[in-house]
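Trainee: coords below, sequence missing:
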């Protein structure tokens, strides 16, 4: 998928003028409407078009990690692995990775090959090559947009996002607040941060001069763009994460009418990025791919590894791999997970720094995983950052004399639409919309009863040309969980509004509404995926100030200086507390 196409308008063409009668009295639908997924997209959604992890081809082989016995030389994993790899290949197994830091290889094996390997004296164990996934994106409802001013009047510091200020980053490199990096201040200069994720929009203006090296571990080349082999965009996850770490000052992309011309700036605006693409277009990967990327990060001179992904459980190979990176001077920072449960792996690994999410009021995000392993929290609700060019959407709405603030759903098509505001209730049936007509209308939907895509399909088939998702049970300015459209299919432009706007819109049902969604290069989303790179960026600032520090010293400074939240001292909900860049620098030995 390239830039947004106005696919939502396809539903309008299907609603002929002569169908202006009520369409849903008996669950009827407007004739010819295209809504939701279409035939032929199943293979793409399942990753059968070459977008799945390259080590899980559907060839009947099982992806595994094969560990070898060290024998009398427990220190030289590489020599043990070399001989083990030769033996593995001799069985017919397809070796896909040979590791340096652990005595193991990744391979795809048939049942017969596995039988032979399990009975070899060289093989210590065979581990499942687990499926790991991105920890986001969870679209947030909305936050108040900056005041309406002319581009000339916008100061450079308008690039400073709410989350950036919350972690004190500008206080480190722009102490006087003039929007210019202070001479000699720590900015991440000289520090490499490795982003193991979905790749990057390499042409995004915010990353000009930022990428030191990149590698695509799915396609096995050095083009780590967040795209499939047919040019379709991925989820944008890695681009959003990378912007939080190191978006450049004053290099903004397209922001919309009320955004800063400079876009936004990252926590460590002069840090160098190493981009390792491991996630496929659906946000999935194999554990073995991540282990390969970690060793590549080390070979490229990374000091920080940022992991906004995870899944599965610890194995001997993963524990040794993370321990090796720590011993070799790298700090691994990982997202705690978005399930609202215990800290997921690998954030829970003893050699990894686990990060949970809080909102702008320093309250725990409801989705953020917690537990004894949690080290720190950082902004993870309604986070503004970079997105593949043109795939974000800036939304404006007007209803009669009012202009309520709104936020486009993630992956919503763009365009201008208008029509009468119609109450569609929960959007859970084909007769949910009161007074629906096939002339077209703007649907007002209360989310939660059915998945968003199902509600969208239901109301579009009744004639809706645009959809507004309310937040009647959410606090004003709060967030609604997972308002996102599928990447494929035919959809109308869709936005969400907060409680205050929902109350106002209910009073204007039947009025004329107009929505305008413009393509931009940024988006707001939520998740611990967004929290982890804030900590990665702060760690880069510390190493920028003191290159001689060990990972243990950096971690101690981050944890001892964190803003204590919740009960006094470290706790399973907030860990040591909210990461704070200026305070951490002051705690350095």
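Mentor: Cool, got the structure. Every value quoted in this text rests on a predicted model; they were computed, and no experiment measured them.
Trainee: CA atoms for contacts and neighbours, from now on please.
Mentor: OK.
Trainee: Quick check: residue 162 vs residue 240, distance?
Mentor: Distance of residue 162 to residue 240, computed by Cα to Cα, to the nearest Å: 15 Å.
Trainee: got it, and residue 395?
Mentor: 19 Å.
Trainee: So for the two, which sits in the more crowded spot?
Mentor: residue 240 (28 against 25; other Cα atoms under 10 Å).
Trainee: Next, count neighbours for the residue lying closest to residue 585 once chain neighbours are set aside.
Mentor: Nearest non-adjacent residue to residue 585, counting by Cα to Cα, 6 or more residues apart in numbering: residue 542, 6.2 Å away. Using other Cα under 10 Å, residue 542 has 27 other residues around it.
Trainee: doesn't residue 542 fall inside a helix?
Mentor: Yes: counting by DSSP: H, G, I helix; E, B strand; the rest coil, residue 542 falls inside a helix.
Trainee: For it, give me its contacts.
Mentor: 186, 188, 554, 584-585 (Cα atoms under 8 Å, 6 or more residues apart in numbering).
Trainee: for these, which one is nearest residue 295?
Mentor: Proximity of the contacts of residue 542 to residue 295 (Cα to Cα) peaks at residue 554, which lies at 20.9 Å.
Trainee: let's bring in a second one:
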């Protein structure tokens, strides 16, 4: 472990930011930000225009009247002999209807967003953890604005890699909106704080979301007995966290269309502020804020416990 006081090339002027800022000041790292929507509600028109949303699922049916033609579609393919996994363009549409349902909810919520599809599920909702990983990783590498993942894996061997991938997406400003499992079991990646995790509520209002004061599931969206697009241009009524998730993904697309410079943590805050169960009361100064304390900045201390 290197000493805390050493200077590395990575922290010199002109180099990338790492763990400290040395030789530079605020004027050297300007950020053009967006204060975000007041109260969590987007200012002005917010239809999803200009926002790229990727549905990592079973594909999206081409030309469904409630979805429209996807901007582009890909499929994750694993070679039976070599085991090599690739992501390839496809025109095969949807294998089981699940992805079309999710895309339709996104389209209904953010009608002008750009929907892309990455197929990781086969017929009968079948899929494997390595295919899911490959599809999600590819979507993150393409730097989509929002990734809808109404899927999860219970395989703990993928948890560490998924966690690292979710963090990479967060820092790259790709927002992963991930569905909680429909049963009380451990699954991933919805369990990670770097994604926006979603379960379903049973309220009648189809345009209402709630904040969960007892995470790890952070938000609840309409996912009980909802009407969704399905194969063959049809619609069905169905229930599940899978269908609450694209509603929240659509809300993210709407927010980003009105406030394109918002970060992932700002999106979470906007969803929190606009949740139907969050009450807004006048803030009072916290007693500790007027009581100065000695500085405990990271630069004031040194921890050599790992040397």
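Mentor: Yep, it's here. Just so you know, these numbers come straight off a predicted model, no measurement behind them.
Trainee: picking that back up, filter the contacts of residue 542 of structure 1 down to the ones also in contact in structure 2.
Mentor: Counting by both residues aligned by TM-score structural alignment, their matches' Cα atoms under 8 Å, the contacts of residue 542 of structure 1 that remain in contact in structure 2 are 186, 188, 554.
Trainee: any idea how far the counterpart of the last one in structure 2 lies from residue 139 of structure 2?
Mentor: It refers to residue 554 of structure 1. Aligned counterpart of residue 554 of structure 1 in structure 2: residue 267 (TM-score structural alignment). Residue 267 of structure 2 is 19 Å from residue 139 of structure 2, where distance means Cα to Cα.
Trainee: again with residue 229 of structure 2
Mentor: 23 Å.
Trainee: What's residue 77 of structure 2 aligned with over in structure 1?
Mentor: Residue 77 of structure 2 maps onto residue 218 in structure 1, by TM-score structural alignment.
Trainee: wait, its match sits on residue 276?
Mentor: No: between residue 218 of structure 1 and residue 276 there is no contact under Cα atoms under 8 Å: 9.7 Å.
Trainee: higher neighbour count, the two?
Mentor: Using other Cα under 10 Å as the criterion, residue 218 of structure 1 and residue 276 rank with residue 276 on top: 31 against 22.
Trainee: Find the helix or strand that that one is a member of.
Mentor: Per DSSP states H and E, residue 276 of structure 1 falls inside strand 272-277.
Trainee: That strand maps to which residues in structure 2?
Mentor: Strand 272-277 of structure 1 maps onto residues 114-119 of structure 2, going by TM-score structural alignment.
Trainee: mean shift of the matching stretch relative to structure 1?
Mentor: In the superposition with structure 1, the aligned residues lie an average of 0.5 Å away from stretch 114-119 of structure 2, counting by mean Cα distance after the TM-score superposition for structure 1.
Trainee: So which bit of structure 1 is stretch 160-176 of structure 2 matched to?
Mentor: Counting by TM-score structural alignment, stretch 160-176 of structure 2 corresponds to residues 316-332.
Trainee: Now do the buried residues in that stretch.
Mentor: For stretch 316-332 of structure 1, the neighbour count (16 or more other Cα atoms under 10 Å) marks 317-326, 329-332 as buried.
Trainee: need the helices for the stretch 151-300 of structure 1, in chain order.
Mentor: Along the stretch 151-300 of structure 1, counting by DSSP state H, counting those that start in this stretch, helices occupy 162-166, 169-173, 237-246, 287-299.
Trainee: And structure 1, by the same measure?
Mentor: Secondary structure of structure 1 (DSSP state H): helices located at 10-14, 42-45, 77-90, 111-118, 162-166, 169-173, 237-246, 287-299, 316-327, 452-461, 499-506, 528-545, 551-560, 581-586.
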